[in-house]
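Asker: could you work out the structure for the sequence below:
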Amino acid sequence: MNMKNKSKKEMTHFGFQNVYKDKKTSLVSNIFHAVASQYDLMNDLMSFGIHRMWKQFMIYRSEVYVGCTVLDLAGGTGDLSIQFSRLVGNTGIVVLADINDSMLHIGQKKLRNLGILNNVIYIQADAEALPFSENTFDCVAVSFGLRNFTNKEQALFSMHRVLKPRGKLLILDFGVPTFKVLHKIYDLYSFHILPKIGKCITQDINSYRYLVESIRMHPDQETLKNMIIRTGFNNVEYFNMTFGIAVLHCAYKC
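Answerer: The predicted structure follows:
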């Protein structure tokens, strides 16, 4: 392989920038270290609180019940883990996993303040190389995390490996709006208003500019569906929410 082809293969996107793949993880990590303390507040402000309804629909579609073992991957500050812990009960386990220790620390503190102590464990882990045995989890859920992974297909293979047969995959992330008339309004809000909100609240405009750019670089609904199918999942379907601004993909391991 000549150096030109090698360099091209090793590049990936970080927002709208091209960076070497082995650098992206640390760049993304720095972003989330910077925003961790205000992450929940910013989610509420940026989405007008609608993200909570998106996540509630994800929980509704999860098919998780008492005794299940659930992986909340890239779970950050633990919004999903709070809900899953109530569903699995005292006989189930929720693993809240995130590669970023700042986010994980805030999630752990939040859950403990809510009295959630016995059925949630916390693990710092890379989604592309999950440190769990095959066929461990009944459900793997990723909420607004997939677009930040360096190698999305490798992460999907890793999720497939740790799911039990007939286990369920749930991926909630941003999508492409279903109505073209929304695109300009969405772009105006995303590129001109959201970063300014981030600057006012966190004094950090660059992190929120990256987050907006990462949404635009994320695969659209059909592309992500096909990617999930290629990594071995079946019965893949997706649900557009808020006119496709957010999308829930669901799939099963055979």
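Asker: switch to C-alpha atoms for all contacts and neighbour counts from now on
Answerer: OK.
Asker: select the longest strand from the protein.
Answerer: Longest strand in the chain, counting residues (DSSP state E): strand 163-174.
Asker: what comes up buried for it?
Answerer: Across strand 163-174, burial judged by 16 or more other Cα atoms under 10 Å covers 163-165, 167-174.
Asker: output the residues you listed in CSV; the columns should cover distance to Leu194.
Answerer: Below are the buried residues of strand 163-174 laid out as CSV (distance: Cα to Cα, whole Å):
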residue, distance to Leu194
Leu163, 36
Lys164, 39
Pro165, 41
Gly167, 36
Lys168, 33
Leu169, 30
Leu170, 27
Ile171, 23
Leu172, 20
Asp173, 17
Phe174, 15
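Asker: I have a second one here; can you model it like the first so I can compare?
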Amino acid sequence: MASKAENTPSSSAEEGKASQRTLSFGFREVAEEEKQGLVNDVFAKVAARYDQMNDLMSAGLHRLWKDDFVAALNPPKKGACHVLDVAGGTGDIAFRILERGGPEVRVTLADISPQMIMEGRRRARAEQRPLNRLSFTVANAEALPFPDASFDAYTIAFGIRNVPHIEKALAEAWRVLRPGGRFMCLEFSRLDIPLLDALYDAYSFTVIPAVGRVVTGDGAPYRYLVESIRRFPAQRPFARMIEKAGFERVGWRDMTGGVVAMHWGWKI
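Answerer: Presented below is the predicted three-dimensional model:
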């Protein structure tokens, strides 16, 4: 039997390795355990102006992308359907699902940021959304507080690139979906059009942080958001990650030339 003293060097080495792990936070590398807190700080700062900034940054295109996304989800007009909207923020996707679906469609909106959840609740009350079919939960996408096979669909829009361990979020999506359930993701992706990609980069790295500084008083969160887009996997590698999580019939569709991509997969 190994003695306690014999185990100590190995344990120390493992702890040392763990403390040295890093993850990308935009273009910076940060300690693994620090990333979630840094991401939380970004969204705490932008929550109150999040929707206004989305309009300014995308010239309103985000509304069309989200409309298309929910149309592809196609929540039923008749029959029960429970959708989990992860990183649902201020409710843009959840509200669209309720508008498009029938009276038995319910949405649970989950977001790790309490400030974003507060803004979503405020909007829901102000816009008189059907609160009997809508619930809000502060939750981590990597460790969802829901039983296995709880939902008919899982949506995440412009949120998965901010998750420290994307593979854990995908595994959780598979776990909480019922057999036959659908995973759907809308995310900024890889534009591959000569000249246009250079213009897009110039706009992203100069205009967006500058607008963020004017509107919110701080351009740093928007620089991170732009950088996080560049660090996110391109369409095909991300599709392979979805497949690796266990999903089948995986696919994607580019939108606006690849500025955004809609990804999907089924739990079969």
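Asker: thinking again about what came up before, any idea which helix or strand comes after the longest strand of the first structure?
Answerer: Following strand 163-174 of the first structure in sequence order, the next helix or strand is helix 181-188 (DSSP states H and E).
Asker: the second structure: matching residues for that following helix?
Answerer: On the basis of TM-score structural alignment, helix 181-188 of the first structure is assigned to residues 195-202 in the second structure.
Asker: buried ones in that stretch?
Answerer: Buried-residue list, stretch 195-202 of the second structure, by 16+ other Cα under 10 Å: Asp197.
Asker: residues contacting the residue sitting nearest the centre point of the first structure?
Answerer: By Cα atoms, centre = their mean, the mean C-alpha position of the first structure lies nearest to Gly145, the distance being 1.9 Å. Applying Cα atoms under 8 Å, 6 or more residues apart in numbering, we find Gly145 of the first structure in contact with 73-75, 173.
Asker: which among the residues you listed count as buried?
Answerer: Those of the contacts of Gly145 of the first structure that meet the buried threshold are 73-75, 173, by 16+ other Cα under 10 Å.
Asker: go through these and flag which are in helices.
Answerer: In helices, judged by DSSP state H, none of those are found.
Asker: tell me which of those residues is nearest to Ser133 of the first structure?
Answerer: In terms of Cα to Cα, no member of these lies closer to Ser133 of the first structure than Leu73, at 15.2 Å.
Asker: so what corresponds to that closest one in the second structure?
Answerer: Residue pairing (TM-score structural alignment): Leu73 of the first structure is matched to Val86 of the second structure.
Asker: what about the aligned residue in the second structure for Arg216 of the first structure, distance to Ala171 of the second structure?
Answerer: Matched across to the second structure, Arg216 of the first structure falls on Arg230, judged by TM-score structural alignment. For Arg230 of the second structure, the distance to Ala171 of the second structure (Cα to Cα, to the nearest Å) stands at 23 Å.
Asker: buried set for the longest helix along the first structure?
Answerer: The single longest helix within the first structure, with elements called by DSSP H, is helix 21-35. Residues 21, 24-25, 28-29, 31-32, 34-35 are the ones in helix 21-35 of the first structure that count as buried (16+ other Cα under 10 Å).
Asker: then stretch 217-230 of the first structure?
Answerer: Neighbour-count burial for stretch 217-230 of the first structure flags 218-221, 224-225, 228-229 (criterion: 16+ other Cα under 10 Å).
Asker: which ones among those residues are found in helices?
Answerer: 221, 224-225, 228-229.
Asker: dump those into a markdown table; add distance to Gln203 of the first structure as well.
Answerer: Putting these into a markdown table (distance: Cα to Cα, whole Å) gives the following:
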| residue | distance to Gln203 of the first structure |
| --- | --- |
| Gln221 | 33 |
| Leu224 | 33 |
| Lys225 | 36 |
| Ile228 | 37 |
| Ile229 | 41 |
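Asker: quick check: the equivalent of His33 of the first structure over in the second structure vs Gln115 of the second structure, distance?
Answerer: For His33 of the first structure, the aligned residue in the second structure is Ala44 (criterion: TM-score structural alignment). Distance of Ala44 of the second structure to Gln115 of the second structure, given as Cα to Cα: 6 Å.
Asker: over to Leu38 of the second structure?
Answerer: Distance from Leu38 of the second structure to Gln115 of the second structure, by Cα to Cα: 14 Å.
Asker: Gly258 of the second structure now?
Answerer: Distance from Gly258 of the second structure to Gln115 of the second structure, by Cα to Cα: 30 Å.
Asker: got the end-to-end distance for stretch 155-167 of the second structure?
Answerer: With Cα to Cα applied, stretch 155-167 of the second structure spans 16 Å between its terminal residues.
Asker: quick check: that stretch aligns to which part of the first structure?
Answerer: Going by TM-score structural alignment, stretch 155-167 of the second structure sits over residues 141-153 in the first structure.
Asker: quick check: Leu225 of the second structure touching Gly26?
Answerer: Yes: with contact defined as Cα atoms under 8 Å, Leu225 of the second structure counts as touching Gly26 (7.1 Å).
Asker: Val259 of the second structure corresponds to which position in the first structure?
Answerer: In the first structure, Val259 of the second structure lines up with Ile245, judged by TM-score structural alignment.
Asker: its match contacts Pro177, correct?
Answerer: Yes: with contact defined as Cα under 8 Å, Ile245 of the first structure and Pro177 form a contacting pair (5.1 Å).
Asker: what sits in contact with each of the two?
Answerer: With Cα under 8 Å, 6+ apart, Ile245 of the first structure and Pro177 have no common neighbours.
Asker: the spatially closest residue to Ile31 of the first structure that is not a sequence neighbour: which element?
Answerer: Closest residue in space to Ile31 of the first structure, ignoring its immediate chain neighbours: Ser207 at 5.5 Å, by Cα to Cα, 6 or more residues apart in numbering. According to DSSP H and E, Ser207 of the first structure maps onto helix 205-217.
Asker: just the buried positions in that helix, please.
Answerer: Result for helix 205-217 of the first structure [16+ other Cα under 10 Å]: buried residues 205, 207-216.
Asker: also stretch 35-51 of the first structure?
Answerer: Within stretch 35-51 of the first structure, the residues scored as buried using 16+ other Cα under 10 Å are 35-37, 39, 42, 45-46, 50-51.
Asker: likewise stretch 105-122 of the second structure?
Answerer: By neighbour count, with 16+ other Cα under 10 Å as the criterion, the buried positions of stretch 105-122 of the second structure are 105-121.
Asker: picking that back up, tell me the one of the buried residues of stretch 35-51 of the first structure nearest Phe233 of the first structure?
Answerer: Nearest to Phe233 of the first structure among the buried residues of stretch 35-51 of the first structure, with distances taken as Cα to Cα, is His51, at 26.0 Å.
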